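In: What follows is a predicted protein model with its sequence.
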Amino acid sequence: MSYDGKAMSVRPATPADADAGSRVLQRSITELCKRDHGDDAAVIAAWTANKTPEHWHVWLARSDTSIFVAECDGSIVGVGMVDGTGVILLNYVAPEARYSGVSTALLHAMEKVSCQRGIVVCTLESTKTAESFYIARGYVPTDGGGSTIFVKHLPPGPAP
């Protein structure tokens, strides 16, 4: 995988990633999700309130989640988290890495670990900003349209 012509990798997150990973989450929400928060400072503050290094460590301590980071040249450019039932909880990319395949690589890692757990459906709640991204990757609104809850049936058998 590559990002900006450089090698990019997706790996499990570690405690050492807390500061950089939290910054990616906060910047992605603040800078890329304007359709969702409308630059409303109160909405942004509420949305990013748990996107902190302290919460990162809480998430890592959970036995029912897998957190991944996308890394390029030693810098974290994306963060994803999926729980043990196939619910995708986070999939955010650094603004400078948008449209470079980072979110797709994270999504693939989360779907793969879900398959390995025997999960047959992944679900997520999408922002307005990301709806077309998820639709393009096989996710479908649960009510056929208009819903922010999306589902994707994973292929049976071994993880892709």
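Out: It's in.

In: C-alpha only now, for contacts and for neighbours.
Out: Fine.

In: so where do the helices sit in the protein?
Out: Using DSSP state H, the helices assigned to the chain run over residues 18-27, 34-37, 41-48, 53-61, 102-116, 131-136.

In: Which stretch among those helices approaches residue 158 most closely?
Out: The closest of those to residue 158 is helix 102-116. By Cα to Cα, the value is 6.9 Å.

In: Comparison target below:
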Amino acid sequence: MSLEIRLAASTDAFAACNVLRRSIAECCVLDHKNDPAILDAWLGNKTPQMVASWFSSPTNFSLVAVEDGVVVGVALLTAAGKLALCYLLPEARSKGAGKALLARVEQQACSWGVKALQLHSTATGEGFFASQGYIHSGKVRSPYGVETIFFWKQLGEGAPNAGRKRFCNCNNN
């Protein structure tokens, strides 16, 4: 297995869209409960054209995880410090791609001077984000009808366990 985390390009939009759609449909059953109305609403903006526009936005930092030439994961960080996307193909779960994407996103956030990241997780992703040091701070209903978990994580030298961070050399001064 050769895993590469790299900046997403507009040419990755079709493959990244596939990751998003498959991950939501196949991995997030606990969240959407196979309700066609929820799935239609959740997947409605997951088109190659929309994903390409997210990738090209100057206020977003977009990554793909590529394994043996195949896009297996996608992450998107906004300039406001929100992790808007972090999805993997079902077959790529529990192999390190999610951790690698998240580490690179956190590194970028630090370079922007972001002090804390925030995200809305699915119930499916809750354990993953908790295991990566994110703090559960309540539930929020998404616009497409799924209850999400609000998580946040302080970044940089003042963060708990900052001495263990190998990927972020933020200066909070």
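Out: Looks like it arrived, so ask away. Everything numeric here is computed off the predicted structure, so don't read it as measured data.

In: follow-up on the earlier one: with distance to residue 9 of structure 1 and mean neighbour count added, can I get the helices of structure 1 in CSV?
Out: Formatted as CSV, these follow (distance: least, Cα to Cα, whole Å; neighbours: other Cα atoms under 10 Å):
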stretch, distance to residue 9 of structure 1, mean neighbour count
helix 18-27, 15, 21
helix 34-37, 28, 15
helix 41-48, 25, 14
helix 53-61, 19, 15
helix 102-116, 8, 22
helix 131-136, 20, 15
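
In: okay if I get those as TSV plus distance to residue 92 of structure 1?
Out: Output for those, formatted as TSV (distance: least, Cα to Cα, whole Å):
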stretch	distance to residue 92 of structure 1
helix 18-27	6
helix 34-37	14
helix 41-48	12
helix 53-61	14
helix 102-116	7
helix 131-136	12
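
In: out of the ones you listed, nearest to residue 72 of structure 1?
Out: Proximity to residue 72 of structure 1 (Cα to Cα) singles out helix 102-116 among the helices of structure 1, at 9.8 Å.

In: The most centrally placed residue in structure 2: what's its closest spatial neighbour, skipping adjacent residues?
Out: The centre of structure 2 sits closest to residue 86, judged by Cα atoms, centre = their mean, with a distance of 1.8 Å. Computed as Cα to Cα, 6 or more residues apart in numbering, the closest residue to residue 86 of structure 2 that is not its neighbour in sequence is residue 75, at 4.3 Å.

In: now the one you found: how far from residue 35 of structure 2?
Out: Distance check for residue 75 of structure 2 against residue 35 of structure 2: by Cα to Cα, to the nearest Å, it reads 25 Å.

In: still on that earlier bit, mind telling me what the residue nearest to residue 86 of structure 2 corresponds to in structure 1?
Out: Aligned counterpart of residue 75 of structure 2 in structure 1: residue 80 (TM-score structural alignment).

In: give me the number of residues near that match?
Out: 27 (other Cα atoms under 10 Å).

In: same thing with residue 2 of structure 2?
Out: If we define neighbours as other Cα under 10 Å, then residue 2 of structure 2 has 7 of them.

In: Of the helices of structure 1, give the one that comes closest to residue 2 of structure 1.
Out: helix 102-116 (8.6 Å).

In: what do we get in structure 2 for residue 115 of structure 1?
Out: Residue 115 of structure 1 maps onto residue 110 in structure 2, by TM-score structural alignment.

In: contacting residues around the match of residue 75 of structure 2?
Out: Neighbouring residues of residue 80 of structure 1 by Cα atoms under 8 Å, 6 or more residues apart in numbering: 67, 68, 69, 88, 89, 90, 91, 92, 106, 107, 110.

In: Out of the residues you listed, which sit inside strands?
Out: Secondary structure defined by DSSP state E assigns 67, 68, 69, 88, 89, 90, 91, 92 of the contacts of residue 80 of structure 1 to strands.

In: quick check, distance from stretch 13-26 of structure 1 to the centre of its chain.
Out: Remark: stretch 13-26 of structure 1 is offset 13 Å from the chain centroid, using Cα atoms, centre = their mean, to the nearest Å.
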